[in-house]
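Visitor: predicted model, plus sequence, below.
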Amino acid sequence: MVVDLHPHTGEESQIRILYHNLLSAWNKRSAADMAHLFSEDANMIGFDGSHLMGQEEIGKHLATIFFHHPTGSFVNIVRNVRFIAPEVAVLNAVAGMIPPGKTDILPELTAIQTLVSVKDDDHWRISIFQNTPAAFHGRPEEIDKLALELRREMRESFRSEKSAQGF
């Protein structure tokens, strides 16, 4: 369930859409769709610390994950998007994971996500994506706070989806 409820304009919207497409591809378990969003020389650092280099390696790694493991669905909140150059943007977000067959996120699977995107030939591509566990060592209240925030976003997104469908 990846929904952006806040309208944005121009280039920032394109970065948010790129991130939305990344998480949507994960939620659909589509390694090909995910890999296609990365630049040829991209880097991805996974939740478990895996460091992958290049679009092809990223795609193969994701295909292996989807083949061998049941994966949950992401719920996210974009914290900010900032441009560090006209054709380079950084998106910071938090995300929670809803395990397969469940309806709630697991706080221990929350993450801080950073996406660096580069514009190439009028198309934004992911150059770096890092998915870091939100462990908050020694601060369990921070984990609870983040989980509560993600749950609120999840409920709001669900309400918005139902409202848009006429329910």
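Guide: Now that the structure is in, tell me what you want to look at.
Visitor: use CA for all of it now, contacts and neighbours both
Guide: Noted.
Visitor: so which residues of the chain form strands?
Guide: Ranges of strands within the chain are 38-45, 51-53, 73-85, 88-98, 111-120, 123-133, based on DSSP state E.
Visitor: which one of these lies closest to Asp144?
Guide: strand 88-98 (11.7 Å; CA to CA).
Visitor: any idea how far the closest one is from the chain center?
Guide: Distance, stretch centre to chain centre, for strand 88-98: 5 Å (CA atoms, centre = their mean, to the nearest Å).
Visitor: another structure for you, compare them:
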Amino acid sequence: MPTNTDDQLADLVRSYENAFNTNNARAMNDLFADEPVFVNFGGNLVRDKQALHRAQSFVFAPGGPLERISVSYTIENITHLAPDLAAVHARQRTRQDGADGQVAGEDPMAAILLLVAQRTNGEWRIRVGQNTPVT
């Protein structure tokens, strides 16, 4: 049964999706805790919020690898680890124009996004994340 906490975590994922699809590195970076750890789609480990912002800015910049990519996230699981700590698994897919909004055939952006979110001062922030390609 979904909880208010689940709704807040779903909002966090929607905000992440919106930042991705609008190429807004600042908005995406603001979703992270002060000392995040993130493994990106390419397997690179980033341990610092400023370094993460540099990486996000690069991929979303004009000519960057994600500039023209749009994705959707579907939450598949939320695990409550503690009252203010949760793991969210969301399936990432490429968004396309069409009846179902999904890419036909093999999806080059298919992945499982894991976000470990921590609530501090009433705000959920991503503390640890990993974007694992699905092959």
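Guide: Alright, I've got the coordinates. Everything numeric here is computed off the predicted structure, so don't read it as measured data.
Visitor: just give the nearest non-adjacent residue to the most centrally placed residue in structure 2, would you?
Guide: Closest to where the C-alpha atoms of structure 2 average out (CA atoms, centre = their mean) is Tyr16, at 4.9 Å. Closest residue to Tyr16 of structure 2 apart from its sequence neighbours, by CA to CA, 6 or more residues apart in numbering: Met28 at 5.9 Å.
Visitor: which position in structure 1 pairs with the one you found?
Guide: For Met28 of structure 2, the aligned position in structure 1 is Met34, judged by TM-score structural alignment.
Visitor: contacts only, for Trp124 of structure 1.
Guide: By CA atoms under 8 Å, 6 or more residues apart in numbering, Trp124 of structure 1 lies in contact with 14-15, 18, 117-118.
Visitor: just put the residues you listed in CSV and tack on distance to Thr64 of structure 1.
Guide: Below are the contacts of Trp124 of structure 1 laid out as CSV (distance: CA to CA, whole Å):
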residue, distance to Thr64 of structure 1
Gln14, 29
Ile15, 27
Leu18, 23
Ser117, 25
Val118, 27
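Visitor: of the residues you listed, just say which sits nearest to Leu106 of structure 1.
Guide: Leu18 (25.0 Å).
Visitor: rewinding a little: separate out the buried members of the contacts of Trp124 of structure 1.
Guide: Buried members of these, scored by 16 or more other CA atoms under 10 Å, are 15, 18, 117-118.
Visitor: remind me what the longest helix seen in structure 2 packs against, helices and strands.
Guide: Counting residues, the longest helix in structure 2 under DSSP state H turns out to be helix 4-21. Applying 3 or more CA pairs under 8 Å, 6 or more residues apart in numbering; DSSP states H and E, one finds that helix 4-21 of structure 2 makes contact with helix 25-29, strand 71-82, strand 123-133.
Visitor: okay, those, which one's buried deepest?
Guide: The highest average neighbour count among these, using mean count of other CA atoms under 10 Å, belongs to strand 123-133 at a mean of 21.
Visitor: in the superposed pair, what's the mean gap between it and structure 1?
Guide: Here strand 123-133 of structure 2, set against structure 1 after superposition, deviates by a mean of 0.7 Å using mean CA distance after the TM-score superposition for structure 1.
Visitor: any idea of the angle that strand forms with strand 32-39?
Guide: Strand 123-133 of structure 2 and strand 32-39 meet at an angle of 10 degrees, taking axes from the mean of the first three to the mean of the last three CA atoms, to 10 degrees as the criterion.
Visitor: do you know how far Gly101 of structure 1 is from Gly72 of structure 1?
Guide: 9 Å (CA to CA, to the nearest Å).
Visitor: and those two? which has more neighbours close in?
Guide: Between Gly101 of structure 1 and Gly72, Gly72 has the larger neighbour count (other CA atoms under 10 Å), namely 20 against 8.
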